[in-house]
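> Here is a sequence together with a model predicted from it:
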Amino acid sequence: MGSLLNEIFIGLSLTSILLMIALGLAIIYGAMGVINLAHGQFVMVGAYIAWFLQSQFGFNVIVGLPLTFIAGAILGLLLERTIIQRLYQRPLDTILATWGIGIVLEQLVRTFLGSDSRYVGRPDFLDGNLVIGDVHMSYYRLFIIAFSVLILFSTWYLLYRTEFGAKLRAVIQNKEISECYGISSNKMYAMTFAYGAGLAAVAGSLITPFVSVTPTMGTELVVDAFLVVIVGGVGSIAGTAASALMIGEATAWLSYWFNDTTGRILILIGVIVLIRFRPQGLFPDTVRR
């Protein structure tokens, strides 16, 4: 029973990380139809910001979260305004452009900061474990789980209970008619992309105590995030949350019974089979026209 509960907790921890990374992807594609291959590099940028704030100013990961979100959002806004906005309705060009942006960001980090691994410590007040019977739960992992739930509900509230969300959903349903009512689709797209980039940066910051901070760290993480978005139904917030839970728990259990490599292979096979028989995902979003 102790092993069972420990694996469930590990799966929830993986779920929370996948959810925060995939949520930005789902929002950007659901609203804008943009497949952002540079999303992993936004995660990497957030991780480097966390390292910089800790090494230069002594800010721990939690204290630096607002600055990390703002920096990621500003970077996303600049890229959307200068490059991506010129490529709407051109999906292949958007894929190539965001892939190129990701490469440029990686090379810039290598040029100015080098390729050496950087390390970020967890906050002192979240060090240690909560032990209940045979279950050992890291305080920091518990914080990430709680924070991911907060981000999920905050995003839902933003999209479905605010004026911004109402305007964005109007643009998604019918861009032309929305503009006739004075809603600027370009402004909605810019703010949406900035929000998604900010979420990715926050996710990158929060995972730094678990992984080494390197220029390529976002590449592997974004692959799993894309799987979450595909399984959940592209653009669906509820579907993204549900698929993150399924893939996170499945990854934990398959890695426990086999190993990490075999577990990832089995997850990929499962997703391929799902796409073959249900290409729209498990929880498709029916809002987008």
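It's in.

> drop to CA atoms for contacts and neighbour counts, all remaining ones
Fine.

> Show me the helices in the protein, by range?
Per DSSP state H, the chain carries helices over the ranges 2-32, 39-57, 65-82, 91-113, 139-160, 163-173, 175-180, 185-206, 217-232, 237-257, 260-277.

> Check what contacts stretch 170-185 and list those residues.
Stretch 170-185 is contacted from outside by 30-32, 167-168, 188, 287-289, using Cα atoms under 8 Å, 6 or more residues apart in numbering.

> again, but for stretch 121-131
60-62, 136-140, 143, 208-209.

> so what's residue 6 closest to, chain neighbours aside?
Excluding its sequence neighbours, the residue lying closest to residue 6 (Cα to Cα, 6 or more residues apart in numbering) is residue 135, at 5.5 Å.

> how far away is that neighbour from residue 41?
For residue 135, the distance to residue 41 equals 35 Å [Cα to Cα, to the nearest Å].

> And for residue 10?
Taking Cα to Cα, one finds residue 10 at 25 Å from residue 41.

> Just want to know which of these two has more residues nearby.
Each of residue 10 and residue 41 has its neighbours counted (other Cα atoms under 10 Å); residue 41 has more, 29 against 20.

> wait, doesn't that one sit right on residue 106?
Yes: the pair residue 41 / residue 106 is scored as a contact, 7.0 Å apart, by Cα atoms under 8 Å.

> picking that back up, quick one, what contacts the residue nearest to residue 6?
Applying Cα under 8 Å, 6+ apart to residue 135 gives the contacts 2-3, 5-6.

> List only those of those flagged as buried.
residue 6 (16 or more other Cα atoms under 10 Å).

> Overlap of the contact sets of residue 41 and residue 106?
Residues touching both residue 41 and residue 106 by Cα under 8 Å, 6+ apart: 215-216.

> what's the closest of the contacts of stretch 170-185 to residue 102?
Taking Cα to Cα as the measure, residue 32 is the one of the contacts of stretch 170-185 closest to residue 102, at 18.7 Å.

> Give the burial count for that closest one, as a bare number.
24.

> what number of residues lie near the nearest residue to residue 24 once chain neighbours are set aside?
Using Cα to Cα, 6+ apart and skipping residues adjacent in sequence, the residue nearest residue 24 is residue 196, 3.9 Å away. Neighbour count of residue 196, defined by other Cα under 10 Å: 28.

> tell me the two of the contacts of stretch 121-131 that are most distant?
Longest span within the contacts of stretch 121-131, Cα to Cα: 60 and 136, 23.5 Å.

> Next up, a structure to set beside the first:
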Amino acid sequence: MGIIIQPLKRVLVKSMRRFSQFLWAGAVCLLLAFSGMRVAAADEFSGLESGQFNTIADTVSAMVASGNPQAGAVIDALEKRHLVYSPAGGVFIRAGTTYVDARTGQSVQNIPADLKPVRMNNHVRQVLASATAELELLSPEDAVRLKAATQMYAQHNPAMLPVIYHALEREKNSHVRLKLEQANAATMLAQPVQPGQEATRLAAVKTLGSAGDLEARGLLAVVAASDHETVEVRKAAAKTVSSIDLKQRVWSVLQNAFYGLSYGSVLLLAATGLAITFGVMGVINMAHGELMMIGAYTTWLVQQGIRATVPWLEPVSLLVAIPVAFCVCGLLGILIERGLIRFLYGRPLETLLATWGLSLILQQAIRSIFGPTNIAVITPAWLSGSWMLGSVDITLNRLAIFVFAFLVLGALMLVMRKTSLGLEMRAVTQNRRMAALMGIRTPRVDALAFGLGAGLAGLAGVAVSQIDNVSPNLGQSYIIDSFMVVVFGGVGNLWGTLAAAMTLGMGGKILEPTIGAVSAKIAILVLVILYIQRHPRGMFPVRGRGVES
């Protein structure tokens, strides 16, 4: 029995020893596996702790390629020099006085004392630029991808070609894809010429021709003048440059026409008030420009008052300023008519001199109160920015002025046609004596008409404050053109004022790039004089009292 037990005992002990060895080996393997996982997780960021620039650049590229959710924050921090590391281990993002773990994005309380900034050089900066562009092109938002593609198109950096290729493979949005194709073409043409690239470069020239902007024109002009390009490529580039030049001239005319519309809208607001006062009362008000200036200063005062008292209303302060400027200037106009103009009816020269002197008094008063320098009227956020229509930059503030002018004109026409005041003003305009005999109180109509014209000048001042400098000399820039609009369109006729304002505004702005601002004003003045010689009462003459006088 003992002979049998001893061998079994030796076998059992040997088996137990081997089993324990197997368990130790398994435990060591598991430990190494977990340690390997931790090292692998650290390796993606540990390259940032290196002093080698190539290692840092490779680490940035690997982070973007892996799709790590922290890649954007790390790259942004590295660009701003807010990325630091500890030689003992750890990469952190400095956010003011706090620190965030770059791996997890969570705030860190116990910060090592030996933090150092991650090193940078030109090579790392180039890799960062490519990584940033690639991250933006991976964005789910079309606007972000379009912005990134536009930046690549403007930079045409050869290092970005792989990024552009990858983006083109996955891009679905047609607008973003078109801009990427243009960026690809611009980048390719910016590279040195390589043998066998003629077909590719011809296709790139055609793609840039579809862009038709100044960036493409400048690049194609270089290609057309290059001795390294083939004859076919140079001919195609030169032809495309000529085509772009023609398109740019057309777009330039349209852009200046838009500027002319906005300027004509201001003239419409200013000249409408002049048309009413001159049409009803026969008074040439040389202080009309200063009433515009007061409207602009009223806008600034309203903005400052709202900012100081109810700042939550600041985004709509410009809308609040509209009725305030109209009432302030309107009341001032009534005071001017009652205190000065009514004593000078029938004496046009004295009226002209009196209102001119009043304009100087108002200028000096504003200069003494607010100072001689310009003041800044804030454009609200909802009027900032622009839309691009082809190559025409349609700014929102100018578009708003255009719409505002037509709303004011429509409201004025309703007042003139649908109210008793409008009926009385039209009656006085056509025949003052007969209107008085019919029982219309002409002095009251004169005062209200002058106040209405002054209020319209205040509205013009609100509009001008968004596109021009607000200073004591503001009114002098518009008074002459406003009188030209009144005379050219027909005294007292609103349709004539509209036609003349838009004609003079657009005509002047279209001529300015060709012959200069001063020459354009002279040319417009000569044309108006020639027209008035043939048509003394303007484009839309008033019937009635104007014919008799």
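Nice, thanks for sending it over. In this text the structure is predicted, and so the values were computed from the model without any measurement.

> related to what we said a few turns ago, alignment lookup: the residue nearest to residue 24 of the first structure to the second structure.
Counting by TM-score structural alignment, residue 196 of the first structure lines up with residue 453 in the second structure.

> right, and its match touches residue 279 too?
No: counting by Cα under 8 Å, residue 279 is not a contact partner of residue 453 of the second structure; they are 10.6 Å apart.

> Which neighbours do the two have in common?
In contact with both residue 453 of the second structure and residue 279: no residue, using Cα under 8 Å, 6+ apart.

> What are the neighbouring residues in contact with the counterpart of residue 336 of the second structure in the first structure?
Using TM-score structural alignment as the criterion, residue 336 of the second structure maps onto residue 79 of the first structure. Counting by Cα under 8 Å, 6+ apart, residue 79 of the first structure makes contact with nothing.

> And residue 79 of the first structure, how close does it get to residue 46 of the first structure?
16 Å.

> now swap in residue 220 of the first structure and tell me
For residue 220 of the first structure, the distance to residue 46 of the first structure equals 15 Å [Cα to Cα].

> Residue 153 of the first structure now?
Residue 153 of the first structure is 22 Å from residue 46 of the first structure, by Cα to Cα.

> So for those two, which sits in the more crowded spot?
Taking neighbours as other Cα under 10 Å, residue 153 of the first structure and residue 46 compare with residue 46 leading, 32 against 13.

> What's the more buried one aligned with over in the second structure?
Residue pairing (TM-score structural alignment): residue 46 of the first structure is matched to residue 295 of the second structure.

> nearest spatial neighbour of its match, skipping sequence neighbours?
Closest to residue 295 of the second structure by Cα to Cα, 6+ apart is residue 458, at 4.0 Å.

> now do residue 217 of the first structure
Setting aside the residues directly before and after it, residue 217 of the first structure is nearest to residue 44 in space (Cα to Cα, 6+ apart), at 6.1 Å.

> show me the contacts for that neighbour.
Residues near residue 44 of the first structure by Cα under 8 Å, 6+ apart: 201, 204, 213-218.

> Tell me the counterpart of residue 154 of the first structure in the second structure.
In the second structure, residue 154 of the first structure lines up with residue 411, judged by TM-score structural alignment.

> From residue 205 of the first structure, how far out is the counterpart of residue 320 of the second structure in the first structure?
Superposed on the first structure with TM-score structural alignment, residue 320 of the second structure falls opposite residue 63. Counting by Cα to Cα, the gap from residue 63 of the first structure to residue 205 of the first structure is 11 Å.

> Comparing the two, which residue is more hemmed in?
For residue 63 of the first structure versus residue 205, the count of surrounding residues by other Cα under 10 Å is larger for residue 205: 27 against 14.

> residue contacts, the match of residue 46 of the first structure?
Listed by Cα under 8 Å, 6+ apart, the contact set of residue 295 of the second structure reads 325-326, 328-329, 457-462.

> Between which two of these is the distance greatest?
Of all pairs drawn from those, the greatest distance, 13.0 Å, lies between 328 and 460 (Cα to Cα).

> circling back: my read: the residue nearest to residue 295 of the second structure touches residue 326, true?
Yes: the pair residue 458 of the second structure and residue 326 qualifies as a contact (Cα under 8 Å) at a distance of 5.3 Å.

> Between the two, tell me which one has more neighbours.
Under the neighbour definition other Cα under 10 Å, residue 458 of the second structure and residue 326 were set side by side, and residue 458 has more, 37 against 25.

> How about the contacts made by the more buried one?
By Cα under 8 Å, 6+ apart, the contact set of residue 458 of the second structure is 291-296, 325-326, 328-330.

> Single out the most deeply packed of the helices of the first structure.
helix 185-206 (a mean of 26; mean count of other Cα atoms under 10 Å).

> Now do that one against helix 65-82: the angle between them, please.
Angle of helix 185-206 of the first structure versus helix 65-82, following axes from the mean of the first three to the mean of the last three Cα atoms, to 10 degrees, is 140 degrees.

> tell me the average deviation of helix 185-206 of the first structure from the second structure after fitting.
Superposing on the second structure places helix 185-206 of the first structure at an average distance of 0.7 Å from its equivalents, by mean Cα distance after the TM-score superposition for the first structure.

> That helix to helix 217-232, inter-axis angle?
Using the same axes, to 10 degrees: helix 185-206 of the first structure against helix 217-232 is 120 degrees.

> what's the first-to-last distance across stretch 27-41 of the first structure?
Start-to-end, stretch 27-41 of the first structure (Cα to Cα) is 17 Å.

> what about that stretch, distance to the chain center?
10 Å (Cα atoms, centre = their mean, to the nearest Å).

> How about stretch 207-225 of the second structure?
Centroid separation for stretch 207-225 of the second structure versus its chain: 25 Å, with Cα atoms, centre = their mean.

> Provide the aligned range in the first structure for that stretch.
By TM-score structural alignment, stretch 207-225 of the second structure lines up with nothing in the first structure.
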